[in-house]
Structure formats: structure tokens, C-alpha cells
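Novice: Any chance you can model this:
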Amino acid sequence: MIVTEHRSSQWYGGDDRNAYIHRAWMRRGLPPHAFDGRPHIAIANTASDLTPCNAHLNEVAESVRAGILEAGGIPLTMPVVSLGETQVRPTAMLWRNMAAMATEEMLRANPIDGVVLLGGCDKTIPSLLMAAASVDLPAVVVPGGPMLTGTFEGTPLGCGTDVWRLSEEVRAGTLSQEQFSRSESSMIRSRGHCNTMGTASTMALVAEALGTILPGLAGTPAPDSRLLEMSHETGRLAVELVQQGRRPSDILSAGSFQNAIVALAATGGSTNAVVHLLAIAGRLGIDLTLDDFDRIGSRVPLLVNLQPAGKYLMEDFHRAGGLLAVLREVRDLLDPTALTVTGRPLVDYLDDARIWDADVISARSAPLQAASGIAVLRGSLAPAGALIKPAAASPELLQHRGRAVVFDTIEDMHARIDDPDLDVDADSVLVLRGCGPKGYPGMPEVANMPLPRKLLARGVRDMVRVCDGRMSGTAYGTVVLHVAPEAAAGGPLALVQTGDYIVLDVAARRLDLDVPDAELARRVPNVATVQGFAAPRRGWERLYIDHVLQADTGADLDFLLGSSGDQVSRESH
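Specialist: The predicted structure follows:
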């Protein structure tokens, strides 16, 4: 479909007073022919000095701008809410929905015909896609890309993953505080987001598998000149999207999410992708559930040898062939009809893809793990579901029965985890509650609790952990997370007591509390648990708690589900 009249003409077209005002206030460098029907393309930019992973996106935006101009469009810079995962307190996830809502409103409110979405750090790409899905203007994503690999004492460092590893070695007494501090300047070598298969890398790859990124772009390192080259091409493509009338609703389908889940499993991606994909699907009205992740992804082979589930880093992944090489190996599991922003199916881009380093990307015939997708658990402790990432877990702990050691809050955990008198052993199950969407609020990345110091000193490096919060995509361990309903929403996690036995059986997809039903029916949450739940009186946190949904449906706000369209309800002037 060729679009003959663009949306921006509702502002700029005609000779009346309103059109005069709209044009006049934009005539600060724009010539008259900028209003002659050319597509006006917003560049929604999450660059911010307080989002270090996205700080380079202003340079990327210049390449996008050049591409838009070359294709005959009018580029318009539009700063949007930026969430720095490492900087924002209490957790960036608290504001994902706010960032999505603010971006949605600005896309709808302004005279634009299409948008290029610039994201990188964990929550930025999900929030941008949620907004674009709701407004349904022609949209395309440019991911900022991972950083280059840093080294310390001759060893490559995985951003995030090695923070967890090195900090545990300090607590275990096998690494000095001085060495740990010296590694700090080596961890972040260049511009870009985490170089592990954390949430930022995962969401870029998943967004490409969804079809919202120019095929072959996701995973390109941030300092690589090819990122700017493809950003230029994306700017050109944005103009084409508007001219052809190609919107997110034309591209994103149930098959797109099938492809995203296959990509998530084959790359060993972050569990955070589950809650983000559920939220994006909710904006589109696509019926995606937790069960779909298990049904589609649980038996997909793990082909990517990257931290935290493997050895290598994103720079290696890119040189080894990247996402398209991975998807070529699992082509039979993909939906062949699912489209990309180019208007062509994703599978059309796989024929020429090749694996250039089989130690980084394995062939389908020799996978790292035969079936390693994120597993969805249910049972008496998680009636609405919970997640575990087997690829990052200890195989011997995937079937386990242990005595619960319960922490009512994050503060309680930090205060007692290293207490020499804590009644805990290697077979115990560490339980942390009050960390879900409502309870904290915002569902922080704390599920991968540090292990008790006295057990670290004995050589223990993993334990079963259960939490209603999330964990960083860069983290590892036998961690059951996203337990739903959360404790603050009346879930049974609120009733667990230290000494109860918890049974984990990943193969059977079960997570159970081995306590008689009659005993559970008599219990009520203890005072410390209830007092630990968030109780804000005002502002975004109050709005969030009053309206946030549970993790099993994406933790969006209840009034933001579904599409809103691009039309403004009232006119001004």
C-alpha cells in the first residue's frame, strides 16, 4: 500500500491559522518544502550520560538522520525516557512501563509519520517496542550494540557475569579486595552495553527475531563502523516504512513471537526477555502465555557458547556469524511467514548465513545442550508459574529437595546471609520474598542471592534459590525466579517458613512446597513479611503498585494493555 497523505499533514497541511502556527514554529531551519508531504521521522533517542550503555547513541542518531535525509524524509530528534540499569534506584524495571507510556504519548501527540527507536540498555528496547506497538506508527529499532571485550590479568571479562563471580571470590577469600578493585577499570572497555548474553544483548537479538530490526544488525559491537553504516540504512528504511504504510501491526504476529522464543532459547538468552515479550504481546493483543515459552523454547538446542551459560562474549558472537547464523541452524523451528521491517520474511535472510567459529556457535548436529530453553515451573509454590534457566544452572541441582532458609526482605537477606550462626547448609534452599512487581516495587534483579560466606569458604558455588523477583541476564546459578503470584499479591511464597521443605523438579516442571494443605490454610504472612512490602503514598510508585500486573503476564499496567492508535483525541488552537 502506497501512502499518499501522511499523518503529519494533519498538522501542516492547509492555509488556516492552525497550520500556520504548526509550520511557523518549526521554521527554525526547515525550508518550505519540508512541509510539502515529505515523511517526518522522529528519532526516539535514549542517549543519556546517566545511561552509560546508551551514551553513544547521539552518534548513532546522526547516521540515522543522514539516512532519513538521503531518502527524502525530515529527521526530528525526540529525546525519550532513558533507564540506566546500573544507575537507577531502586530498579530500572520500576520505570519500564512509565518510559513506555511517556514514549507512546509523545509519539501520538507530535506531528510525525514514523519513528526510529534507539535503545541499548536493558529496559530501553522493551519500553520503546511497547510504545511503538501501542501507537502503531511505522517503526524500526536500532540497537546500540555491545561493548568490546576487556581483559584483566590476561583473562577476558564478561560485563556483569564476572562482577558476580569476582565478588563471590572476594567473599570466599580467594581474591583480594585490591585485585577486585583493580579489575574495575578493565571491566568496561568501550562504549556499548554488556558484552555477555545479558538482557541488553538478548533484547537486541530478540527484537531482530521479532522482525523489528534490519536483519543482521543486532549484536554489532557499539564501536564497530558497521553499526553506523546500518544505522544509515535504517534511516532510509524508516522513510520507506512510512511511504509503504508498513506498521508494527503488519509485521508482528504470533509467528514473530515464535521466532523470538526460538532465538531466545538457541542463544541462551536472559530470563528477562520473557517478561518483556509478554508485555509487548499484550500491547498488540497477541495471546502469548508462559506456556508458549515452554512449548516452543524448552526443547530448542543451545547453540551459543556465551557467558553466563558458556565461555565467550558478544564480540566473539558477532565475528562467529551472529544471530542469522544461529537461526539458520534452527530454521525448521521458525515461522516461515513472519515478516521483518523490510517487508520480507525473516527466513529469507538465512540462506547466506554461516558459522565462522564453531566453538562460539555450534552446529545443530553438535549443540552445547540438546534442550535448554527457559523452563516454566508450576506447583503449590508457583500456581501461576515461575522460571528457571537450565543453561545457567548446575545440572545436579535441577532435581532437588531442600530445607528453606527464608528472608523476608532484601535488607533481611543482606543482614543475615553471612551470619556465621545462620542455620544453612549446601542442600538448603534460599528463599527471598517481597521482591515482585508490587512488593518491592518494580521486581528488582536480586533473585541470584549471594551464597552464605561460610559455605563459599567450603567450596560451595551454587545453591537452589527461589524468589518472586528477577535476576540480571548476566547472572548464573540454579535460580527459580518470577514466582507468581508474588508474596505481596497473596502468593503462597508469603507463607513459607524456615525449615519447610521445597521440592524442585525441572524435568517435571514442578516447584512445590512440601507442607500439608491444611497447615498452609492455617498460616498467615508474618509481620516482617507484610511490613516489608512497598507502600508508597504518592507519585509513580503509587500508580504502579495500584495497577501493575503479575510477572506471568508481563508486569505491565492493567490500563496500558492493548493498542491505542496514532490519532490524537482532541485538537488545540
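Novice: Could you use CA atoms for every contact and neighbour count after this?
Specialist: OK.
Novice: Name the residues that touch the longest strand anywhere in the chain?
Specialist: Of all the segments of type strand in the chain, defined by DSSP state E, the longest one is strand 399-407. The set of residues that contact strand 399-407 without belonging to it, under CA atoms under 8 Å, 6 or more residues apart in numbering, is 413, 423-424, 427-433, 464, 496-507.
Novice: Could you also give me the structure for this second sequence? I'd like to compare it with the first:
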Amino acid sequence: MNKKNPQVPDENATGLRKGLTSYGDNGFSLFLRKAFIKGAGYTDTALDRPVIGIANTGSAYNPCHGNAEQLIEAVKRGIMLAGGLPMDFPTISIHESFSFPTSMYLRNLMSMDTEEMIRAAPMDAVVLIGGCDKTVPAQLMGAASAGIPAIQLITGSMLTGSHRSVRVGACTDCRRYWGKYRAEEIDDEEIADVNNQLVASVGTCSVMGTASTMACIAEALGMTIPGGATPPAVTADRMRIAELTGAQAVKMAQTGLTIDKVLTAEAIENALRVLLAIGGSTNGIVHLTAIAGRMGINIDLKALDRMGKETPVLLDLKPSGQHYMEDFHKAGGMATLLRELKPLLHLHAMTVTGRTLGEEIEAAGPGFAQDVVRTAAHPIYPQGGIAVLEGNLAPGGAVIKQSSADAGLMEHEGQAVVFENAADMADRIDRDDLDVNADDILVLKNIGPKGAPGMPEAGYIPIPRKLAVQGVKDIVRISDGRMSGTAFGTIVLHVTPESAIGGPLAYVQNGDRIRLSVRQREIALLVSDEEMARRRQAAPVVPPVAERGYKKLFLDTVTQADQGVDFDFLRAPSMKQSVPK
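Specialist: Prediction:
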């Protein structure tokens, strides 16, 4: 406590003395706190140790975190072996397919929950347990704002299943088989059978979806124990990582290795490099932008695109390749990838181990023969998996996952078939009288940050049924929303500004010509400026509003995709620097 003034909090306090409840007398606050915790059976010896918080995101609604209980026990073991006192605490838990209207709508709420619980409870360091798509970015955002030593523990990917002797895993194969079902290539019985095999265990998607992308990004940022990204959820390797994570959290508390020393501009740039090289989810850009924004770092999308032109896709993983996360783990995991990317990385970037990324790559050894991570000389795709587009349809930018798109559609001009919102799309997409052909471009409005709200993964617009039964497998699609990292196709996403706030996308009409040129990094609406001005004047857009609650907070303060879809008041007051340089 502050001995000079017992009513003033001591900013240098540690352990149970940290963040004392405001009763006007710090001595009494500590006395009362110890009295209550001793009621749980703790001794003074235990209470004098460094306190390590463990963010518990286990939930019956979140099978991606179905191993949380076992992970917490392993983390506690590591903390106690290292001389710390483990204290797990709950936060909200978000699952991609169990969150209405979309998990992205709740990401910022989870980040606030994480930040405020870290601030509210006494802890010298925190272990963040997350896995499902929005949980890892939410935790890193919250921890970045809280500022104490923090380390990420990934829940891990699921095992793959088998359908009629064909290996399957969520969720690229979910979409592949559902596409077959919509095209009437498989029947009700088979789609029910495959539904039982797609998810063979608890854990996150077994392909390079958003969850796996964020796991790899967390390790690239230096926020996990080396090797922490890839062990599957139900393996002994994952439990050992959990124990090591707990022990490292104690060391971080003792040495004062706060998160700002790890989440630097160089670390963010390393993570962007990895995002490109793994053929990662387009969601990774939004999440990294939000994480960086909490640290006062701006991500320059134009510079990111330049970086992509010199960073090939090296990871042979679905949807850009053929393998699954468990194969990546057996191939050496992130160490194998980072070793190949070494000439392009900032090797002096600090990690949660207290060693640099370069030192950790060296410590991982020389590697071994495998076929999951390619060499730079023989990549899966010659450029980074994601390209950034600009043009009069997206003045603030848009993205396309070029590594999983149809090469024949990357330079394309077609006629717009417009859906005003997700409900309109659901109502019309499978109608026989839908006026559409394979050369057209599907446009979906009002699924951006404010429009939906929450920027759902509806950007993966299904192939209209009348085209699907004709054998059409891809078509150019454009929206201001997102798509799952497990998805594939020639799909333009994150169109900024979004249509709900009057972006050009709001004024696209059926029959308009649109030009997509990935080579030129252009997405253009072939309508004159005069006509666009006339349309704006004839039907001005009124942004959505809400009267109360979290929805009001969201709509009043959420930013656009190029700023991470974070709340404006949660970003750092000023952007100190931009990455990539």
C-alpha cells in the first residue's frame, strides 16, 4: 500500500496488493480482500506469490473451447511449478456458429470484458485462453489496452474425420459438401452422413480458417510459447504447451515483460508477413488492424499489398492447398514456416519468452523433410494470399483472397446482380426467375460493420441454385461484409466505405457494369460520376441507429474495416507509426 497516504493506490503494488478496492483505506481493503480469499482455504504463503490470472473462456456454447477445463489445469500446474499463484476468472465466450447476429458483433464486447477484468482483479500477469475465430483477437485487443504481462494460449484445432474414406474437416469441407448438396450432386442422406464426420473432436477448424490464422498470427507476434499455434486440441502436445505457458507467465510477471514490449510495430509487420505466407483468412487483416490500433499502430493497406507481392504462399493447407492443421503440426509447425520466411522477418522482435524471434527460430533447430511447408523457390502461390483492391467502388479499399480464387475470374467485367441486404439475398438467390448467368457479378449490400450490424460472414454469397445445378463452381461476388477464412472463390470483401453509411456500393444497381482486375488491384463501377451524384441525391442513405444497449454503443462508435471494426474510443488516442513501412 501507499504508506504516505493509505487512501492513494500504489501503482507499483504486486500480487494481492494490486488494484485494491476503493474503500478509502488501502490497509482495510487488503485486510478484507485477504479475509475473503482465505475463506477459500488459501494460506499466507500462497497469497504472497505472484498472482497469475487465467482467462477462462470455456462454455457449453463453444465446442472450439471444449478442452478449456483441461487446459486450465495444465496452466495452473505450470504456474505453481514456477512459484506463482493461479487464479482463473471467467469472461464471455464467443463461438462463430452460436452467435447471433454474428460473432464479430460481439468481438469488441469480449475485448472490453477481457480488459476490464484484467484491470479489476489483482494479477501480475495473465494467460489468455482462446481459439475460436473472434476470441483470440478480442483477448489480444483487451490485453493490449490493459498493458500488463500477457501470454496467449491457443485451444488448438480439431482432428479430421472421414466420410466414405475421404478425409474431411471443418469448415472448408463443410462448404464443399454443402455446395454439392445445393447443386443436387448429393442427396439428403449423404449430407446428413457428412454432417456427422466434419468435426471429429472439440477444437477449432482444422483448415486455415480464421481460428487457425489467428493462432499462427499470435505465434508470429511473439505472444505464444514457441510451437503454440499448431498442436491439436486433444493432444498431449497441447497440454504440455499449456503447462509451459503457465510457467512462462510467472517469469513474465517477475521480469516485468509487459505486452507493449512484445506487440511492437516490428511484431505486427512479422504477423502480416505470416498472414500472407499461410494463405490466411481475410479476417486476419481486420483483427490485426484492431490489435495494432490498440497500440497506436496504423496498418497501411497499400504497403501491405506491396509486401504481398514479395511474399509467396508457402503453406499447403486448405482452402489454398490440400493439407490440414494437424499435418502442419507434424511438419514442425510455425518453426518450419518461420525458418523459410527468415529473410523477410524482423528477427530482433521480442517474444513472451524474453528472447527474440530470431533466437527462437535458431533454437527450433534445422528442421526436417516434410511436404506441408513449401520453399520460397516452389510456393503454393507466387504472391501473398491476400490482395488489396481500390477504385471508385471502394475508395477506402477492399480485399480478395487471391490464393483461393478462380484464376480465370481475376480479370473480369460483368453485369451486376444486386441484393439489397442478406434477407433479400436469402429470398431470391435460389429462385428460378433470378436473372443471372455465370458471367455476372453478384453484389450484396448492407452487411458491413453498421449495416448488418457486425459485418457478418455473408460475403460468401452462395452460387445461385440455377447456376449450381448447371455445374458453375465460382462467380465473382462483391460485398462490404466478410467471409470465413475456410471459404474459397473469387470474392471481393470489406468494401469501404460500407453501403450503410453511403459508400458507393449503396448506389450500385442491377445491370451496372463492374470491372475486377486483380492484376491492376482495381475494383471499378463503370458508371459516370454524374450518374452517381444523381443517384445519391435521389435516394440519400440514412445510417442505421439504435435507441439503447450494446447495439447503440456499437452503431454509434464502430469504425470501418480499414480501422479494424473496433470502437473508436478503444483505439489508441494517436497513431504513432504505420506498418508495413
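Novice: What value does the TM-score take for this pair?
Specialist: Structural agreement between the two chains, given as a TM-score (TM-score structural alignment, normalised by the length of the first structure), stands at 0.94; 559 aligned residues with a CA RMSD of 1.9 Å.
Novice: about what we covered before: tell me which of the contacts of strand 399-407 of the first structure fall in helices.
Specialist: Using DSSP state H to define helices, the subset of the contacts of strand 399-407 of the first structure located there is residue 413.
Novice: quick one on the thing from earlier: quick check: the longest strand of the first structure compared with the second structure, mean distance?
Specialist: For strand 399-407 of the first structure, the mean distance from the matching residues in the second structure following superposition reads 0.5 Å, by mean CA distance after the TM-score superposition for the first structure.
Novice: so where in the second structure does that strand end up aligned?
Specialist: In the comparison with the second structure, strand 399-407 of the first structure aligns to the range 411-419 (TM-score structural alignment).
Novice: Pull the distance from the matching stretch to the chain's centre.
Specialist: Between the mean C-alpha point of stretch 411-419 of the second structure and the mean C-alpha point of its chain there is a distance of 29 Å (CA atoms, centre = their mean, to the nearest Å).
Novice: next one: stretch 122-130 of the second structure
Specialist: Distance, stretch centre to chain centre, for stretch 122-130 of the second structure: 20 Å (CA atoms, centre = their mean).
Novice: ok, residue 467 of the second structure - contacts?
Specialist: 437-438.
Novice: average distance between the helix or strand containing it and the first structure?
Specialist: Secondary structure assignment for residue 467 of the second structure, by DSSP states H and E: helix 465-468. After superposition onto the first structure, the mean distance of helix 465-468 of the second structure to its aligned counterpart is 1.1 Å, using mean CA distance after the TM-score superposition for the first structure.
Novice: Give the equivalent position in the first structure for residue 161 of the second structure.
Specialist: Aligned counterpart of residue 161 of the second structure in the first structure: residue 150 (TM-score structural alignment).
Novice: tell me the contacts of its match?
Specialist: For residue 150 of the first structure, the contacting residues are 156-158, 186-189, by CA under 8 Å, 6+ apart.
Novice: Residue 233 of the first structure too?
Specialist: Contact partners of residue 233 of the first structure, counting by CA under 8 Å, 6+ apart, are 64, 67.
Novice: That one should be in a strand, yeah?
Specialist: No: using DSSP: H, G, I helix; E, B strand; the rest coil, the assignment for residue 233 of the first structure is helix, not a strand.
Novice: what does it align to in the second structure?
Specialist: With TM-score structural alignment as the criterion, the equivalent of residue 233 of the first structure in the second structure is residue 244.
Novice: repeat for residue 558 of the first structure
Specialist: Aligned against the second structure by TM-score structural alignment, residue 558 of the first structure finds its counterpart in residue 568.
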